[in-house]
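>>> here is the input, now give the coordinates:
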Amino acid sequence: MEVDVVVVGGGAMGSAAAWQLSRRGRSVVLLEQFEQGHHIGASHGATRNFNMAYAEADYLDLVTEAKDLWDELAGESGRQFLDLVGLVNHGNAGQLKAVRSAHAERGIESHFMTASEAANRWQGMNFRGDVLVVPGSGRVRAAEALAALREAAEAHGARFEYSTPVRDIRVAGDHRAVVVTDSAEITARRVVVTAGAWTSKLLGNLVRLPRLVVTQEQPAHFTPLDDSLAWPSFNHNPDPDDPRDDYWYSPVYGMLTPGEGIKAGWHGVGPVTDPDARSFTPEPVQLDALVRYVREWLPGVDPASAVPISCTYTSTANEDFVLDRFGPIVVGAGFSGHGFKFTPAVGRVLADLADGGAAPARFTARR
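I've put the predicted structure just below:
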């Protein structure tokens, strides 16, 4: 079989790349090693934060584009994917001022509230210092978006094959590679690898990537005490000058997941793991610390109601994404922890790379 592009990995980024490529008229086959809707990687779950609180120009460019593309996907599918309930950012005042300054330069709406003003508006939360509110942020309906990306890609002619592990990728020139599965060999002009926690295992020494660390993360859902309370999405950074935050493992993120509760979690500090040998069992000390955080900062939920979730992060040392091409191999990796909001824009960048274009310099593996 011969096609223009094989996409390896059917999570959010691979599905978005297939959508972007197929709508350009490319013949696309996507291969996913697990069944559709599996919970073994990083793209499952009902919601993710949609957060525009970045100070870096590259990320602001990408998230602004992503917002427009989420709306385009909504137009194609007839479904809504962004719930712009607002997002509050608090803690570390210096970081928040840098974000607000970057927003002001670009005309992105955001503003500061005092802690008392924020607590009066969002009575399920506690605040210590000034709060940066981004009204045009909120959450992404992640599970619905994943299904819609597949449907949109298939509507443009892409083919998705689940339960189809890739056993080998053989490079046969700058514009030719062969992808080997248990039942077929597929020749393609480009192979887009978006394999999440399996990226390094799959590619081996085929391309030179920055070190990708796979961790098992354990956010949890907590039951609200009052269903009438309004909940924004949130990011909370520890205050480096306040010893009361010394027990924190990292910044905390969270949002309402309708029907499941308030999701809260540490960011990228779970135990390093082999994605094929995960325990799926919460690390008890980190979970206890998360429950303590919820008890102190989220008075609108029951801290004893924690239902842990297990997922993987695949992270670079500086948390920047990897978006690059090596001959016929295009790689998208290192998204975990803050990538999902960018999904359709990342799909566009991966499609550009497959078509011979370039990614922003920040995201290239060889910078």
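
>>> C-alpha only now, for contacts and for neighbours.
OK.

>>> contacting residues for the closest residue in space to Gly300 that isn't next to it in sequence?
Spatial nearest neighbour of Gly300, chain neighbours left out: Gly124 (3.7 Å); criterion: Cα to Cα, 6 or more residues apart in numbering. Contact analysis of Gly124 by Cα atoms under 8 Å, 6 or more residues apart in numbering lists Leu229, Ala230, Trp231, Leu298, Pro299, Gly300, Val301.

>>> sequence B follows; please return its structure for comparison with A:
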Amino acid sequence: MADQHRTFDLAVVGGGAVGLSCAWRAARAGLSVVLLEQDEFFGDRASSAGVERQWRFQYSDEEMTRLVLAAVPLWRELEEAAGRRLIHTTGSLWFGEVAESTNEGHISDAAKVLERLDLPFEWVTAAEIERRFGFRDLPGHYEGFYQPGGGVIDVKGTLFALYCQARAAGADLRERQRVTGLAVTGDGVRLSTGAGTLTAGRLVVAGGAYSGELLRSWGVEFKVEIYEMATAYFQVRDPSVDYPTWFAFQKPAETDSNLFYGFGQSPWGPRGTIRVAPDFEVDPLHSPREADGTPRAADLRRTADWVRRHMPGLDPEPLRPSTCLIALPADPGRDFYLGTVPEGTAGAGRVVVCAAGWMFKFAPLFGQICVDLAVDGATSHDISRLTFGR
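Model (predicted):
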């Protein structure tokens, strides 16, 4: 079988943003690296789907904002290496029920974090949000803040940049190679795919929603809920209107969380349209392989109704509907899983996991942290709230 006698220093499972970042950072450090992606690179069947992600500094927990700050120089390094801008600054607007706790956080707590870290923001009322940012008919008590450093990440540009840098550094990047088996050996980990087997001294699992398929076979506790999240674009009918990235915090509805978010016009997105999406965690999947790319009709109707009522600059008919597959920690107090697998489980000391949660903005940093953990068993960054033992 192919590669049965080949041993790599590091194997990475998952060719999304974090996996590619890990491969780049490891190969650049001189390690022999193989990355295995079950589908095609740059595809839309997993967590790195679509063309844009929100870039923001605000989190309700200070540790998370500090991690965003730590990611900034690595993003700049990637942009310089790629010769293109990947984060476009548009500002970030959070508004709505300021005391409402949601899966995205809490407006008041996030503002306090920004204040403690001396990051600029401006508090705004509902009337100011309507006047400055083009929204309409917001409840009068809605408030929030505008953080000028927020923006939008070019997803495909980032994935391509990471892929090119990893290959240039010597990483062996393989697509359409689904890992079907893992086994601990005397000197590392053996991985089985449809193309054969290979071994590596260390392993990083960055397979997003598919990570659980591998980890549970080793007895690693990986409690997540898997969703196929809907999204759509809306035609701009008033060219004078553009938006920062934004998130609307609202009280839950009877059928869903009643949370919505969106973007402005992206130069790499569908021309003349703006993306708006619901953040509804409903109808979890039993397996990521159940996903079929079809958004729930109810989610699109709810989003179109929100656009109709509050965004007069857009035509409320949803265009180009699609989904993004995401695994989210079942524990609402956990943002991600990031760390070495626990002692007492197969692969302890040899396997690092980075999966579950909206982590694209952290990709260059988390890739480096995965390398630190795989090689040194430790990292200088505070990830204590993300590890398996918390």
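
>>> returning to that earlier point: and the contacts of Gly124 of structure 1, which is closest to Ala104 of structure 1?
Trp231 (25.1 Å; Cα to Cα).

>>> aligned to that closest one, what sits in structure 2?
If you follow Trp231 of structure 1 across to structure 2 using TM-score structural alignment, you land on Tyr243.

>>> pull the number of nearby residues for Gly196 of structure 2.
Neighbour count for Gly196 of structure 2, taken as other Cα atoms under 10 Å: 13.

>>> next step: the contacts of Gly124 of structure 1 restricted to strands.
The members of those that map onto strands under DSSP state E are Val301.

>>> just the buried ones from the contacts of Gly124 of structure 1?
Buried by 16 or more other Cα atoms under 10 Å: Trp231, Leu298, Gly300, Val301, out of the contacts of Gly124 of structure 1.

>>> in TSV: the contacts of Gly124 of structure 1, plus distance to Gly129 of structure 1.
Listed next are the contacts of Gly124 of structure 1 as TSV, based on distance: Cα to Cα, whole Å:
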residue	distance to Gly129 of structure 1
Leu229	21
Ala230	20
Trp231	18
Leu298	15
Pro299	17
Gly300	19
Val301	21
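
>>> ok, so of the contacts of Gly124 of structure 1, who is nearest Asp61 of structure 1?
Trp231 (26.9 Å).

>>> doesn't Gly254 make contact with the closest one?
No - counting by Cα atoms under 8 Å, Trp231 of structure 1 stays clear of Gly254, with 9.9 Å between them.

>>> so Val179 of structure 1 belongs to a helix, correct?
No - judged by DSSP: H, G, I helix; E, B strand; the rest coil, Val179 of structure 1 forms no part of a helix; its state is strand.

>>> doesn't Ile169 make contact with it?
Yes - look at Val179 of structure 1 against Ile169 with Cα under 8 Å: they come within range, at 4.6 Å.

>>> which one in structure 1 is aligned with Ser384 of structure 2?
With the correspondence set by TM-score structural alignment, Ser384 of structure 2 lines up against Ala361 in structure 1.

>>> ok, for that match, nearest residue in space, not its chain neighbours?
Distances taken as Cα to Cα, 6+ apart put Arg367 closest to Ala361 of structure 1, at 6.8 Å, once the chain neighbours are dropped.
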